[in-house]
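*Asks:* quick one: sequence and predicted model below, then my questions.
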Amino acid sequence: MESFVYTASPSRVIFGPGASSKLPEELCRQTLRAALILSTKHQTGEANRIRDLLASNAVGLFSEAAMHTPTEVTEKALAVAQSLKADSIVSIGGGSTIGLGKAISIRTGLPHICIPTTYAGSEMTPILGETADGLKTTRRDPKILPGTVIYDVNLTMTLPQGLSATSGINAIAHAVEALYAPDSNPIIKLLAKEGIRALAESLPIIVKDANDKDARSKALYGAWLCGVCLGSTAMSLHHKLCHAVGGSFDLPHSETHTILLPHTIAYNSSAVPGAMKDLASALPDSNSNAIIGLNSLLDKLGVEKALKKYGMKEDDVDKAAIIAMKNRYDNPREVELEKVQELIRRAWAGEPARTDL
């Protein structure tokens, strides 16, 4: 067997239907008594339920979390946390809210407890992406990793079917890159294949029946595993493009991942035959071809396939490629500007992914 290094993420996970009810017990275990609750404006209902659950142990609610974690929002939330003398952060929501919790925690040292309501996986990573002056930058630090994650499938039951689909593909993207990351290892590859398989099997069921609790639980489990993969390995071209395109042009996060993933896999496929075999084995209807399997899954989910549908302009394609070439991530295949421009153009136009770049 090959030599490898595996570093386990030191986070505590509480998983199960109704698991969010254990939050007061978790705060007590950590001797925390003044939690600031974070959410987006659209999730204040769930955040208020958490505040009621915590009663006097909740000192306030900040509901202005935004996509791509703008630093001006973080500064505003920091001021609220300091004025309320918060001793901890509880984030309930998806990547936007969890990102804000990470940004506050890394700046203050406050313990961060996450309650994810999507499949984004950010809660399992020591990675923080922030946007300032229209540019998204990413950093990695063990202190960014939330200390406790509470997975409550009941809180995902109302996640819209379309967002469930794209959020789940976003999670799959984390595991795909872990299959060929330069610091991958057999343990992470096992988690990646299991996470991809769980999501690929459950997402089509959720799209047909949003109330299928078993499928929701399986998707949440898969997202957890995929998040661990992202937090344990280096990111490659796919995540770099998503950060460049999404952060710079304010495109929705999970939708951007969903559209770009087939194209980035196609670009790298010739350089990582082993990873493509692993991916194909985890995808139904693949016929031993990872790209066929992924395209089949996307067709079942009925997701949008063109970045232009979310407001990206054709003039932005070249700009995005230039941004992506700066501070490049490790990638198994050489990244060339003209080829990346064409990759982004195909994703912008909604064309099928091809391996001819």
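*Replies:* Yes, it's here.

*Asks:* hey, let's count contacts and neighbours off CA atoms from now on
*Replies:* Will do.

*Asks:* mind listing the helices for the chain?
*Replies:* For the chain, the helices defined by DSSP state H cover 23-29, 44-54, 71-83, 95-108, 161-179, 186-208, 213-232, 237-242, 248-249, 253-268, 273-282, 290-301, 316-324, 337-349.

*Asks:* relative to residue 139, which of the ones you listed is closest?
*Replies:* Residue 139 lies closest to helix 95-108 among the helices of the chain, at 10.7 Å (Cα to Cα).

*Asks:* sorry, back to before: most tightly surrounded among the helices of the chain?
*Replies:* Stretch with highest mean neighbour count among those: helix 161-179 (a mean of 27; mean count of other Cα atoms under 10 Å).

*Asks:* number of residues surrounding residue 306?
*Replies:* For residue 306, the count of nearby residues is 22 (other Cα atoms under 10 Å).

*Asks:* next up, the contacts around it.
*Replies:* For residue 306, the contact set (Cα atoms under 8 Å, 6 or more residues apart in numbering) comprises 259, 347-351.

*Asks:* A further structure is provided below for comparison with the first:
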Amino acid sequence: MRFEHETLPQRVYFGSGGAADAVGAEAARLGAARVMVIASASGAGPAEKITARVPVVVRHDEAVTHVPVAAAERARAAATAHAVDLLVSVGGGAATGLAKAVALTTGIPIVAVPTTYAGSEATSVWGLTEGARKTTGSDPRVLPRAIVYDASLTLSLPVPMSVASGLNALAHCVDSFWAPRTDPVDRALAGEGIRALAAGLPAVVADPGGLDGREQVLYAAYLSALAFSSAGSGLHHRICHVLGGRYGLPHAQAHAVVLPYVLAFNAPAAPEAERGIAGAFGAASAVEGLRRLRSAVDAPVALRDHGFREADVEDAVPAVLEAVPAGNPRPVTAEDVRRMLRAAWQGADPLTAA
């Protein structure tokens, strides 16, 4: 066994009901005197409560999915105008992503408070969308200095969105088994993430107001992001970045729908990874384990339900081919992409598209 693995420097607070205390403690530890709070318009109220104990000089509630360049520029300008020395993001991937866009050009540290299972808070990956193209990269400046995980903040997340967001975390885990830089540590983190998601997501569906299931899913989201940040972006995520940036598809739902098609496509060419994924699910095969979980939580089924048109399939093929990562377990042709996207558009059996 021989590999190199980099562990990212980050403090993690995990505990239900303790977000405000943890954010206050971390702001004090960092010596923050001028804090900018970043949230979405719908998340501004909770964000105000969570940051009541820190010296806020500006509240910015323009976080939107896929981080348009124009939104990033407005947030950067606000941070500069108010001489901000700490960013606190409260919300899902949109809020974290906007904070990262500010940190990318300013170096201002971030404390992230996730309210979904997106996982962006635990990675050094940033993404910006301009026109119909989403650009991503990795930079240590965008890695939040600290994460505050408080499962009680996810209680307001509706069950369908909880399921989609949790399956997005699952996609991080699955991709990490064969992504370009994967190693045994990444696969161990991803396997534990799959196990926790397979237990936690059905519990969230069965008891939306309970914390046990949501804590399991939030824990898994963190593990999945650690694995993904180290292993890199695999075929699944490259496809979904095209779908999100080019067609404006909702991030979590796109990941939830596309995952079974990429898994069915890659698994036969990666038997060791397939066995690891299957074992984490406690299933006879990886595809069967994912099918069983999706059935239990009533997962999103078809891209056509989320804004992707049949006419978009052909347009997307060359963009996806251009984004295919080196070292994918199986060569990817235009016909492969076309078949997967068409099947995902209509919600067909993934095995028929593999």
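*Replies:* Nice, I can see it. Bear in mind the structure is a predicted one, so any value in this text is a computation, not a measurement.

*Asks:* need the TM-score between these chains.
*Replies:* Put the two chains on top of each other and the TM-score (TM-score structural alignment, normalised by the length of structure 2) is 0.97; 352 aligned residues with a Cα RMSD of 1.2 Å.

*Asks:* hang on, the earlier thing: would you mind giving the contacts of residue 306 of structure 1 as CSV with distance to residue 245 of structure 1 added?
*Replies:* Shown next, in CSV, are the contacts of residue 306 of structure 1 (distance: Cα to Cα, whole Å):
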residue, distance to residue 245 of structure 1
259, 11
347, 11
348, 10
349, 14
350, 15
351, 17
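
*Asks:* residue contacts, the counterpart of residue 222 of structure 2 in structure 1?
*Replies:* In structure 1, the residue equivalent to residue 222 of structure 2 is residue 224, according to TM-score structural alignment. Applying Cα under 8 Å, 6+ apart to residue 224 of structure 1 gives the contacts 119, 121, 124, 195.

*Asks:* rerun that using 10 Å as the cut-off
*Replies:* By Cα atoms under 10 Å, 6 or more residues apart in numbering, the contact set of residue 224 of structure 1 is 13, 15, 116, 119-124, 149, 151, 171, 191, 195, 218.

*Asks:* and those residues, which two are furthest apart?
*Replies:* 116 and 191 (19.3 Å).

*Asks:* how about residue 77 of structure 1, what's its match in structure 2?
*Replies:* Per TM-score structural alignment, the equivalent position to residue 77 of structure 1 in structure 2 is residue 75.

*Asks:* quick check: closest non-adjacent residue to its match.
*Replies:* residue 102 (6.6 Å; Cα to Cα, 6 or more residues apart in numbering).

*Asks:* from what I see, the one you found and residue 72 are in contact.
*Replies:* Yes: counting by Cα atoms under 10 Å, residue 102 of structure 2 touches residue 72, with 6.6 Å between them.

*Asks:* mutual contacts of the two, please.
*Replies:* In contact with both residue 102 of structure 2 and residue 72: residue 78, using Cα under 10 Å, 6+ apart.

*Asks:* how about the residue minimising distance to the centre of structure 2: what's its closest non-neighbour residue?
*Replies:* Most central in structure 2 under Cα atoms, centre = their mean is residue 118, positioned 3.4 Å from the mean C-alpha point. Among residues not flanking residue 118 of structure 2 along the chain, residue 93 sits closest, at 5.5 Å (Cα to Cα, 6+ apart).

*Asks:* where does stretch 131-140 of structure 1 end up in structure 2?
*Replies:* Counting by TM-score structural alignment, stretch 131-140 of structure 1 sits on residues 129-138 of structure 2.

*Asks:* my error: substitute stretch 201-209 of structure 1 in the last question.
*Replies:* Against structure 2, stretch 201-209 of structure 1 falls on residues 199-207 (TM-score structural alignment).

*Asks:* contacts for the matching stretch, please.
*Replies:* By Cα under 10 Å, 6+ apart, stretch 199-207 of structure 2 touches 155, 158-160, 162-167, 193-194, 197, 208-220, 281, 293-298.

*Asks:* might one say that residue 240 of structure 1 is in contact with residue 326?
*Replies:* Yes: the pair residue 240 of structure 1 / residue 326 is scored as a contact, 9.5 Å apart, by Cα under 10 Å.

*Asks:* residues that sit against both of those two, list them.
*Replies:* When contacts are counted by Cα under 10 Å, 6+ apart, residue 240 of structure 1 and residue 326 have no shared neighbour.
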